[in-house]
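Q: One predicted model, sequence on top.
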Amino acid sequence: MRQAMGSWTAISCSCCQMDSIQTLAVIQLRPNIKPEAKQWLMALLEAPATIGGPHILVHPGEDNEGHILLLSATECLLLQATEHLGYAKMDCHGFMRTFCYSSRTNFLHSDKRELFLSLSEQQFLLKYVVENLKVQAETYIPGYPDCILYPGQHVVHLLQKLKIVVKFYPLHDKPRLDSLKTRWYAQLNLAPQPIDAICSYFGESVAFYFDFLGYFTVSLMSMMLLSYFCAFFQDSLDKYVVFALFNILWSTITMEFWKRHSCVQAYFWGTLQWKSYLKPCRVQFRGTLTKNAITGKWELYYPPWKRVLRVLFVTLPIVCLFLGLTVDGMLIFLYWEKWAQDQYHKSNQFFATIMLYLPSVIHTFFMEILNALYKKTAAALTEWENHKHESTFQNYLTVKVLLFRFLNCFGLLFYITFYLQDVHLLKKRLSSLLIVSQTINQVNEFLLPYLQQKLKVGFKSQVGTNPFIDEVVSDGDLPSFSGLFDDYMELFVQFGYVSLFSCVYPFTAALLILNNITEIRTDAFKLCQVFQKPFPEAADSIGIWQVAFEMLGYFSVITNCFLISISPEVQAFCEEYEVGPESFLLYMLGAECEVFQLIKNDFIQANCGCLQKGEFEL
């Protein structure tokens, strides 16, 4: 989406002169925006660097309503932001080093913007500059005399809160997007995902998700092969012992290999040691405008003790209420399951056979509905708690949802495993969860977005006199991308099923592989065509989810060791050698901890060896 200079901001820097400018992002103002307010915002954005301005390139948009601003940036502005955020780039000797603007000639392709900075990096850096545009002196918004801005306030953030800025979003590059779609999901093949191309277009955060999704799917191949090998055993529980031992090693080695792989990716993407920039407070944050006694700047303040009271006396009881509903659902399932078993044994009719599987199916639907209701409730509660920064908001929301999902998805399975010790019921419950939940997810992940896309194409408005602006507005009319939280949560549940309980249902891995092959394409389709392009976010790993997956690895040690200890073969062995089942379980846990620690030490030594050789040193 390149345009001739035309109405763009004049470029004062001689080294940044260009024949055409690529639009990187769009600010959409309210439809009835006062012309003087629009001109004031444009003047703030394009203020030259000589007077402390950001010197962002701005185009008035020239749409029919007059409420579109097109944004871009000069090469110097992007390079200075690259240094400020601590990105690493390849120098002329082929080493990744932290970029320095004053010595930019020592870095490869630093004079060629398109080669030096990917589209995602340019849009991320532009967003950083725009978000950090601050008011230098107390003023008011022209045309809105009641809207006063104080020194140090973030301009775009405040305009979003006042609903003067309605949307702020990046633009798609249609030729690059079409090329990426062809390589990514448009062709029906099993070729590896173009992770580097995804990173260049959507940013490191999205690339890490799809990289982990593909890595997790490939890692399941070994478990699927073992399940087919175990199928040749007689119909007894001896294969569960083999599979449980494999699960323990698999869950540990998989995450250790992933940590090393993610470090390598972050190194070559230049984010291994990047600095997390200070973000303004959330648009939804509410508080009293006060003057900071230390910095002397005006800022919103909300007493922390009020937030603590809200968490203790409102959030906590509601979370406990949902946890109680989860437990009630488990008890009803167990009661109904016992009744269905009794009916099946009394009468072997077709209706009794259907009733035998009905409790598991209905309870799975109940779980999915409760998950959806709780997710909305948790988001509303976290919003009401009034957290100042987006990172804090996401952390509190993640903890709430993780706690509930862990109990809702795994609580009944743990009860069947440790209390009832019913391997056959555990197998039946796990198979029902996988089949029903994956079917529901596929409908939500593929069928609904596909129908939504078809309806959007069918009702597409007529093209106006300016096709470029019409395309810009069309991109903004798409629904906002909700983030990767739900996608990671789905992987978290999958990882729990396969690492904790798959020894009783070895075909878990095969079902998940089939689901994830489809998942990759449906997620890619939604990201490219259904939603607005999200602003790229720099990342050096999958973040807090790494800890969540590793915690499941620790739980898998306990669960699989216990399943081994209750198998008939092990119990017969204990009776023969007069060893108590509890003692055998303790021996298993102790031996597994030793093996677990040895594996981690080996990986740590291997990583240290790579660092000593300079493979990852910036």
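A: That came in fine, so what should we check first? Remember, predicted model here, so these are calculated numbers, not experimental data.

Q: CA atoms for contacts and neighbours, from now on please.
A: Fine.

Q: Now do the contacts for Phe322.
A: 374, 404 (C-alpha atoms under 8 Å, 6 or more residues apart in numbering).

Q: 10 Å - rerun?
A: Taking C-alpha atoms under 10 Å, 6 or more residues apart in numbering as the criterion, Phe322 is in contact with 328, 370-371, 373-374, 377, 404, 408.

Q: Tyr277 now?
A: Contacts of Tyr277 by C-alpha under 10 Å, 6+ apart are 84-86, 128, 132.

Q: just the residues you listed now: which is nearest Lys454?
A: Within those, distances to Lys454 taken as C-alpha to C-alpha reach their minimum at Tyr128, with 34.8 Å.

Q: So that closest one sits against Leu278, correct?
A: Yes: with contact defined as C-alpha atoms under 10 Å, Tyr128 reaches Leu278; the gap is 9.3 Å.

Q: Need the overlap of contacts for the two.
A: Taking C-alpha under 10 Å, 6+ apart as the contact rule, Tyr128 and Leu278 both touch Leu85.

Q: quick one: which of these two has more around it?
A: Tyr128 (17 against 11; other C-alpha atoms under 10 Å).

Q: The more buried one looks like it's in a helix, true?
A: Yes: counting by DSSP: H, G, I helix; E, B strand; the rest coil, Tyr128 is found in a helix.

Q: want to throw the contacts of Tyr277 into TSV with secondary structure?
A: TSV is the format used below for the contacts of Tyr277 (three-state DSSP):
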residue	secondary structure
His84	helix
Leu85	helix
Gly86	coil
Tyr128	helix
Asn132	coil
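
Q: try this one side by side with the last:
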Amino acid sequence: MKMGMELEAARSVVDEKLLFVKVHMPWDMLCTYAEVLHIKMPIQPNDLCTTSSPFNFLSCITKHFYPSEDLIAKETEYFTAPFEKDRLEYFYVKDRDLFFTPSMRSRMAYYILSRAPYEVRGNIKKFGVTKLLDGGVYKAAYPLHDCRFNVRSKEDECPNERYLLYNEWAHPKSFYKMQPLDLIRKYYGEKIGIYFAWLGFYTAMLALAAIVGLGCFIYGYTTQETSTWSKEVCDPLIGGNIVMCPQCDKECTYWRLNSTCESSKVSIKLCIFDNYGTLVFAVFMAIWVTVFLEFWKRYQAELEYEWDTVEFLEQEEQPRPEYEAKCNHERINPVTRAKEKVPYTACGRCIRVSLGIGTVLFWIVLILASVVAIIVYRLAVFFSFSTRLQSDLKELEPFKEYVTAQMATSVTASVISFVVIMVLNILYERVAIWITDFELPRTKTDYENSLTLKMFLFQFVNYYSSCFYIAFAKGKVVGYPGQPVYLLGKYRNEECDPGGCLIELTTQLTVIMGGKAIWNNIQEVLLWMKNLIFRYCTRVGSEKVIPRWEQDYQLQPIGKLGLFYEYLEMVIQFGFVTLFVASFPLAPVLALVNNLFEIRVDAWKIITQFRRMVPEKAQDIGAWQPILQGVAILAVASNAMIIAFTSDMIPRLVYYWSFSVYPYGDHSSHTMQGYINNTLSVFDIQDFSNKSQPLQTPYWFNNSTTCRYRDFRYPPGHHRQYEYSIYYWHVIAAKMAFIIVVEHIVYLTKFVLSYVIPDVPYTVREQIKREKYLSQVILHETNLKLVTKRLKPMYSIHVLITLINMN
């Protein structure tokens, strides 16, 4: 009240012990703080002609996919300038009650409440409603919704924007409509608006990737039966006569290659994902992610201009109340050379940052330790399965059970990995917030950027480490049957499934992506049930009318981090879609379906389940933008390495073009026949060590002296037996050449696209120049003329006095 606010108290109609304090800002105070916060207000309507779209002829069709203009009218575009109280007559003021929007009023009110002092003890000054909320003096502080979400207000002066947003945006019947972004921004502020704009743009771009990915999957599915190598595996005369070496020590036994086909169809399934269409799709996605980021920057620039956030960071960012409360040290400002208060010295800042970095690194090491623990679990469980199945060796094909055991181990390990990921997320979230609070960033943008970097770095390692292990480590360092490699000196290193590690990577991605989506939906349902129970417990008789502020109190409070978790969820999904898309072309399809629901669920949630958020300005998506760019760069190398080292595409190409030409044949004589036999090396069973010698052998093994294993090594009897063959080095050279060529081509294309596509559209640049010119003319040159007029009489008097003195 000392700062100029008007307060009104009202007792609750539900709980008499509860008191509501309503805050109102008079016109003069609004003008003062609009100038303090450099809020841009209209000075005149936009007089630049907008270019018509070449697709206007489709408006008769596309209009059905937009919110009704009869309900949500298109807003008039204005040129704006930072508000100045002394020059009010130059701003476009039609109605004082409507000049400042409710979101602007709420933001100014919160700015004052977060800085208003309430207690002074010696040199310690306490201020801010945040402190009072933490201390329990107040239970909540929030702006009011304008009406009920499902009932239009009967008052003519009520704008009913919440009702319109629910019907035209959050209601399930409007799932096919475009989002009313201007109304979202007007009601919730720019920060909420930019999130939904980004989510909608990302989902629209996913539609193209999903179509291409689905086409790639269909191509693999329709051509799976024509695969020569899969036919050879399942052929009883080829795969049935190839005896494979045991895949673990002692308990495992010999098995026939075609048993994998009969038991799990691994080879057939592999062809669905491991085909030439996947290579094309991986390159396409590398280009797609560049186009997505470049066009998003253009679209973001348009929103920055339309929503008056072009110069937001330079003008409006104010220190956080938590930062200002601890400013006990003085320093010389390097720009103004004046003394200013800061919360810590340079040495203190260094200590805080170092402690934060050390804590983050400790948790990353903890995640890697959990990945190693899961690897040990996989080895131990598979060993246990193998021991239990010793009694089944009399069966004709004992490896069928081993394949089942391997698949069961893989699926259970994926589920356990997901559970560990979710538990570590909960723990680290609190640690990351504590570290960021301890670092004490100056502004809210700095705070969010610091927390974003910590959380994403942790989530990146947490979610993707197991996928990177399967893609690039599993089955790569296993030795050969006579001399296997052991983990921790006890467990024999994992080998890939008979069909390769690509299928297992696909399984891991499916479990994590699907489990994460299911968990998020469970949380949404629990939130709805919590609100429903709370409203049921606090309901009153029909004779009592619950006022607007008390209805909003019954809703859930929005967290301190606001949309942070929504961004984090989508960026993690973006990583799955781009980093490992070479192993799972259906990832964009799943992401598209999830996001179509995510947009409406998020909209329904903030409109019906949450109190109205304090509107905040935001110029862009913040620290998420460079994170997305970093993921896009990493995705090129990741997918190239998956195709080169995880799939069998390069070995097949090398065999097709180098080792499969019939004598005197032309180009058409290239064939994939004999590929399976070429990829399997020979091992003499007499070279088994005592540690790895199988305890039992199936009766059909007869007097065989050799078995086969997946590798490119010289056979026994060769002067370099069990060393890598020349074919192995050909394949390695081809893999490295493939990675280098693909990366250079894609990175060059990305560079060209980023150069050709400007970040700011030409029309937006012209409008920004026009706005700055008008601001200069209307607010500054007009003022200059007034000063000049005042100086002219003084100049005339000075001349007259001079002439008199001369006389």
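A: Good, I have the coordinates. Bear in mind that the values here come from a model prediction, so they are computed numbers and not experimental data.

Q: Go through the contacts of Phe322 of structure 1 and flag which are in helices.
A: With DSSP state H as the criterion, helices contain 328, 370-371, 373-374, 377, 404, 408 from among those.

Q: check contacts around Lys189 of structure 2.
A: For the record, residue 189 of structure 2 is Gly, not Lys. 102-104, 106-107, 182-183, 307, 613-618.

Q: so which of those would you say is closest to Thr223 of structure 2?
A: Asp182 (47.9 Å).

Q: Measure how buried whatever residue of structure 1 lines up with that closest one is and give me the count.
A: Counting by TM-score structural alignment, Asp182 of structure 2 lines up with Asp196 in structure 1. By the criterion of other C-alpha under 10 Å, Asp196 of structure 1 has 16 neighbours.

Q: for Tyr491 of structure 2, same thing?
A: Using other C-alpha under 10 Å, Tyr491 of structure 2 has 17 other residues around it.

Q: How about it, nearest residue that isn't a chain neighbour?
A: For Tyr491 of structure 2, ignoring the flanking residues on the chain, the nearest one in space by C-alpha to C-alpha, 6 or more residues apart in numbering is Leu379 at 6.5 Å.

Q: still on that earlier bit, show the buried residues in the contacts of Phe322 of structure 1.
A: Buried by 16 or more other C-alpha atoms under 10 Å: 370-371, 374, 377, 404, 408, out of those.

Q: Looking at these, which is nearest Val241 of structure 1?
A: Taking C-alpha to C-alpha as the measure, Val241 of structure 1 lies nearest Asn408 of those, at 26.6 Å.

Q: Map the closest one across to structure 2 for me.
A: Counting by TM-score structural alignment, the partner of Asn408 of structure 1 is Asn462.

Q: how close does that match sit to Val423 of structure 2?
A: 10 Å (C-alpha to C-alpha, to the nearest Å).

Q: for Ala10 of structure 2, same thing?
A: Going from Ala10 of structure 2 to Val423 of structure 2 by C-alpha to C-alpha gives 43 Å.

Q: Those two: who's more crowded?
A: More crowded of Ala10 of structure 2 and Val423, by other C-alpha under 10 Å: Ala10, with 13 against 10.

Q: That one against Lys22, yeah?
A: Yes: between Ala10 of structure 2 and Lys22 there is a contact at 7.7 Å, judged by C-alpha under 10 Å.

Q: Can you pull the residues that touch both of the two?
A: Trp549.

Q: list the contacts for the most centrally placed residue in structure 1?
A: The residue lying closest to the centre of structure 1 (C-alpha atoms, centre = their mean) is Leu484, at 2.9 Å. Leu484 of structure 1 sits next to 205-206, 209, 523 when contact means C-alpha under 10 Å, 6+ apart.

Q: and which of those residues is nearest Leu412 of structure 1?
A: For the contacts of Leu484 of structure 1, the nearest to Leu412 of structure 1 is Tyr209 (28.7 Å; C-alpha to C-alpha).

Q: That closest one: neighbour count?
A: Using other C-alpha under 10 Å, Tyr209 of structure 1 has 18 neighbouring residues.
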